[in-house]
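**Student:** Sequence first, then the predicted structure:
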Amino acid sequence: MSSGAGVQAPEADAAPHRTQDAQPVVHSVIPAPRAAGRAAATPRSHDRMRALDGLRILAALSVCLYHYAGRSSTGEFWGGSPKELFPGLSSAAAYGCLGVQLFFVISGFVICMSSWGKSLGHFFRSRVSRLYPAYWVAILLTTAACVVLPSVSEPLRLNEVLVNFTMLQQPMGVDRVLGVCWTLWVEARFYLLFALFVVWKGVTYRRVVVFCCLWTVAGVLARVADNPLADEIVMRDHAPFFIGGLALYLIHRHGSDLLLWGIVGVSWALGQRYSTSALWHPDSADVYIERSPYVILAVVTFAFGSVAAVALGRLRWANWRWLTVAGALTYPFYLVHEHLGWFAISVLHRKFHLGHWPTLAATVCGMLVLAWLIHRLVEKPLGPWMRRSMETQAARLKSS
């Protein structure tokens, strides 16, 4: 989503069907260099953070493998247990849902960057024009596939599908067309909180720091209160990852200091606690192994550490052009890979008896090709058109 001159901002990404086990996503970005003290830095349009694009596609592929080979429920699409078909891969893929944590850290980093110096109206328009076009197409494609092959996944009722187009299906208590779209609702609430408490008055170092501190305290108090409405607003389990990303962008822009690293450290500690408690002992038997708390800790640490490496400029060497393309495909790939991938697996492996490894490779490649088509034919033309239309409407409202 283009959210500023030469800056592309993030989006959300991945989770299992009708569950909240996985999620995200963030788009190609152009960084602002660090400046001495707290002076505002001037972004350099020629310096792309391609390493973030690489991290995004890595997170998306890990979630994809989780959906294809890391869950026992996918056996119905393979016609057999993925643990037996992919004995080595399935154990590692069980941790793929943690790619969502990386998505959220990147989202905090990029949202802070892309909103710097931008108005609230610009922030709103950039989010809407970035998220909705590919999302609408994914809803249509998945619904059509469910109608054609209801044996793989039954289509939702028309009234439920129509609510899904608003992206408000979860607070409305409506089933999701896309299993992964629960993370979009998480992202949307983050955008709303950040817009109301920071972007509204203008993004500054002080306002972001205060926001991070207050949100951390609110998350802890919400856990003590154990109130569903407070949990929904504060997002106590997901907040640490966004907060850590926000602080890491401040480190990138203004340089290191003890306060910012303290925020990152607290966010990491709280985030790993949530991830471990949520995934170490899953409520269902949908994974093949009891996931190790040490591996979960290592993956969460990688999520914070990798974005920290970008913030400190340690990954400037990862500047390959193909990463920009990969980053552009991440959001549409994230949206379509789960259900449409299951359809592809069912047809290729069970109908045409293609081997399990060729089926897995063909499905992943096919979803990447579909993501490229959505990016080229939908996102690139429709996103800017929506943004221009909203800008025109905003100008009319101001002049009326």
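**Tutor:** Ah, there it is. Numbers count the residues shown, from 1 in each chain.

**Student:** rest of the way, CA atoms for contacts and neighbours
**Tutor:** OK.

**Student:** what residues are up against Gly305?
**Tutor:** If a contact means C-alpha atoms under 8 Å, 6 or more residues apart in numbering, then Gly305 has no contacts.

**Student:** buried sites along the one helix or strand it maps to?
**Tutor:** Using DSSP states H and E, Gly305 sits within helix 293-311. By neighbour count, and taking 16 or more other C-alpha atoms under 10 Å as the criterion, the buried residues in helix 293-311 are 293, 296-297, 299-301, 303-308, 310-311.

**Student:** try stretch 283-293
**Tutor:** Buried residues in stretch 283-293, defined by neighbour count with 16+ other C-alpha under 10 Å: 287-289, 291, 293.

**Student:** Please identify which of the residues you listed is nearest to Leu259.
**Tutor:** Nearest to Leu259 among the buried residues of stretch 283-293, counting by C-alpha to C-alpha, is Pro293 at 28.3 Å.

**Student:** what about the closest one, distance to Leu250?
**Tutor:** Using C-alpha to C-alpha, to the nearest Å, one gets 30 Å for the distance from Pro293 to Leu250.

**Student:** Excluding its own residues, what touches stretch 267-284? List them.
**Tutor:** Contact with stretch 267-284 is made by 21, 98, 216, 237-238, 240-241, 243-244, 290-293, 296-297, 300-301, 304, as judged by C-alpha under 8 Å, 6+ apart.

**Student:** same thing but 7 Å
**Tutor:** Outside stretch 267-284, the residues that touch it by C-alpha atoms under 7 Å, 6 or more residues apart in numbering are 237, 240-241, 243-244, 290-293, 296-297, 300, 304.

**Student:** From the chain's centroid, how far away is it?
**Tutor:** Chain-centre distance of stretch 267-284: 18 Å, with C-alpha atoms, centre = their mean, to the nearest Å.

**Student:** Check stretch 236-247 too.
**Tutor:** Relative to the chain's own centre, stretch 236-247 is displaced by 13 Å; criterion: C-alpha atoms, centre = their mean.

**Student:** Next up, a structure to set beside the first:
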Amino acid sequence: MSHNVTATVTPPAAATQTKPAHRAETPPKRAPRLALLDGLRFAAAVLVVLFHYTAWHHGFWGTDEARDAWPLLSKFTAYGNMGVQLFFIISGFVILLSAYGKGAGRFIGSRIGRLYPAYWFAVLATGTLVIYVWPQMGAGLGIKELLANLTMFHPAMGLRHIDGVYWTLWVEMRFYLLILALIMLRLLTIRTMTILAAVWPVTGLALHIANREAAAQFLMSEYAPLFCGGIMLFLIYRFGHSPMRWSLLALNAIIAAFFTGVKGPAEALELVGYVIPAWHYWLIIAGLFAAVILLSLTPLRNVQWKFLATLGALTYPVYLLHQVWGWWLIEHLNPVLGQYLTLFLVVGIVFGAAYLVQRFIERPLAKPLAAATTRSLDYLGGRLGLTKKIEAAARDR
């Protein structure tokens, strides 16, 4: 989800000029935020929310399926799960922006500070709901799962998600671990990123075609081209255009469209009950890449509407809180208020709760937690001599 990243960026290479010697001591201006990307992430979050409320197969509206309660709206919101694909594209782009040139301690600190405060609150709040208040929704979940979920590494332990939407966080986490490994090996370079964007998605596609699904899933084959497409956008944004970079971006978009065209129709039939042709998803993936290109590589990147930063900040807590709490609210409010008022009110409650989490949990805790984590890791690395060992290994290569 990459729904969980900042969009503060370094200026593109084409716009960076060497300063005169007499001004060399002047601190560089902070790069502007990619405000429209924040707005795009917010729009993706809204689509995911509406997908889970009005299209996903559940009976909380008092009908057999959500689509039965929303026969017209669900024709559109059935595509809302494609917001996750957009999150992954943006994540590949922005994580490289935040990681490039940083050490391992600072990168880990930034991720922990960004991800965990709101996540811990969401896990505890949702865990309380599904274990104690609404146990029929969390059948089989207990304290063990709750505690394991707090680590965000519970899938590696073979334990269930407290909330099903957390599956995307495990996908994101594995991508972060890959970037961390490259940082520690001093391999987060233009050359390595280019090779990764060529090899990782193609290998995943080859494994899928060869019906080696276990290996393909290990490599996250269906998500690799989304992340790598974002990586190529970063390289173009930061270091300039080249035929190689644009070719690899196009290749990743094509592979992403292929996988989404395979999975999308199957999920639409299984989760919503609609027959949707593959070419719809091909066009959606093309549109998602085109949107990120327009908002990051054209003059639109200079748009600075402050309210978009606020909306972007809400995206992550909205994603964490919306699904199970929203369903619980729908089940209890719909019989009293009716479906239209209920939908409006539940969406408002979720976004209001997300604002409170962002304002009173994320904002005060994120930076101190990031700084404390970075200091601790730098101290530990110094005590163990890890930094020197890694640098020596890099020189030996």
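**Tutor:** Structure's in. What do you need? Source: prediction; values computed, not measured.

**Student:** Let me see the TM-score of these two.
**Tutor:** For this chain pair, the superposition-based TM-score is 0.87 by TM-score structural alignment, normalised by the length of the second structure; 374 aligned residues with a C-alpha RMSD of 2.5 Å.

**Student:** Next, give me the two most distant ones among the contacts of stretch 267-284 of the first structure.
**Tutor:** Every pair in those was compared (C-alpha to C-alpha); the two farthest apart turn out to be Ile243 and Glu290, at 28.9 Å.

**Student:** In the second structure, where's the longest helix?
**Tutor:** helix 306-337 (DSSP state H).

**Student:** The first structure: matching residues for the helix or strand just after that one?
**Tutor:** Going down the chain from helix 306-337 of the second structure, the next helix or strand is helix 339-357, by DSSP H and E. Mapped onto the first structure using TM-score structural alignment, helix 339-357 of the second structure spans residues 356-374.

**Student:** so how far does the matching stretch sit from its counterpart in the second structure?
**Tutor:** Overlaying the second structure shows stretch 356-374 of the first structure at a mean distance of 0.9 Å from the equivalent residues (mean C-alpha distance after the TM-score superposition for the first structure).

**Student:** Could you give me the buried positions within that stretch?
**Tutor:** Taking 16+ other C-alpha under 10 Å as the basis for neighbour counts, the residues of stretch 356-374 of the first structure that come out buried are 356, 359-360, 362-364, 366-368, 370-372, 374.

**Student:** Tell me the one of those nearest Thr183 of the first structure?
**Tutor:** Proximity to Thr183 of the first structure was ranked across these by C-alpha to C-alpha; first place goes to Ala371, at 18.3 Å.

**Student:** my guess is that closest one contacts Phe333, does it?
**Tutor:** Yes. A contact is recorded between Ala371 of the first structure and Phe333 when judged using C-alpha atoms under 7 Å, the distance being 4.8 Å.

**Student:** thinking again about what came up before, how about JSON lines for the buried residues of stretch 283-293 of the first structure, with distance to Ala195 of the first structure and secondary structure added?
**Tutor:** What follows is those, written out as JSON lines (distance: C-alpha to C-alpha, whole Å; DSSP: H, G, I helix; E, B strand; the rest coil):
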{"residue": "Val287", "distance to Ala195 of the first structure": "37", "secondary structure": "coil"}
{"residue": "Tyr288", "distance to Ala195 of the first structure": "41", "secondary structure": "coil"}
{"residue": "Ile289", "distance to Ala195 of the first structure": "41", "secondary structure": "coil"}
{"residue": "Arg291", "distance to Ala195 of the first structure": "36", "secondary structure": "coil"}
{"residue": "Pro293", "distance to Ala195 of the first structure": "35", "secondary structure": "helix"}
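
**Student:** Could you dump those into JSON lines with distance to Leu131 of the first structure added?
**Tutor:** Supplementary listing: those in JSON lines, determined by distance: C-alpha to C-alpha, whole Å:
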{"residue": "Val287", "distance to Leu131 of the first structure": "30"}
{"residue": "Tyr288", "distance to Leu131 of the first structure": "33"}
{"residue": "Ile289", "distance to Leu131 of the first structure": "35"}
{"residue": "Arg291", "distance to Leu131 of the first structure": "32"}
{"residue": "Pro293", "distance to Leu131 of the first structure": "34"}
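
**Student:** what distance separates the lengthiest helix in the first structure from the middle of the whole chain?
**Tutor:** When secondary structure is assigned using DSSP H, the longest helix within the first structure turns out to be helix 120-148. Relative to the chain's own centre, helix 120-148 of the first structure is displaced by 14 Å; criterion: C-alpha atoms, centre = their mean.

**Student:** I'd like the distance between the corresponding residue of the first structure for Trp167 of the second structure and Ser73 of the first structure.
**Tutor:** Trp167 of the second structure is assigned Trp182 in the first structure as its aligned equivalent, the criterion being TM-score structural alignment. As for Trp182 of the first structure, its distance to Ser73 of the first structure is 19 Å (criterion: C-alpha to C-alpha).

**Student:** can you check Arg176 of the first structure too?
**Tutor:** From Arg176 of the first structure across to Ser73 of the first structure, the span is 18 Å (C-alpha to C-alpha).

**Student:** ok, the two, which is more surrounded?
**Tutor:** In this comparison of Arg176 of the first structure against Ser73, neighbours counted by other C-alpha atoms under 10 Å, the higher total goes to Arg176 at 22 against 16.

**Student:** so that one sits in a strand?
**Tutor:** No. Assigned with DSSP: H, G, I helix; E, B strand; the rest coil, Arg176 of the first structure falls outside any strand and is coil.

**Student:** And for the closest residue to Met193 of the second structure other than its chain neighbours, the neighbour number?
**Tutor:** Setting aside the residues directly before and after it, Met193 of the second structure is nearest to Ile231 in space (C-alpha to C-alpha, 6 or more residues apart in numbering), at 7.2 Å. Using other C-alpha under 10 Å, the number of residues around Ile231 of the second structure comes to 29.

**Student:** if I line the two up, what does Ile231 of the second structure land on in the first structure?
**Tutor:** Aligned against the first structure by TM-score structural alignment, Ile231 of the second structure finds its counterpart in Leu246.

**Student:** where's that match, which helix or strand?
**Tutor:** Secondary structure assigned from DSSP H and E places Leu246 of the first structure in helix 239-254.

**Student:** can you list contacts of that helix?
**Tutor:** Helix 239-254 of the first structure has contacts (C-alpha under 7 Å, 6+ apart) with 32-38, 41, 101, 104-109, 112-113, 205, 212, 260, 263-264, 267-268, 270-271, 308, 311-312.
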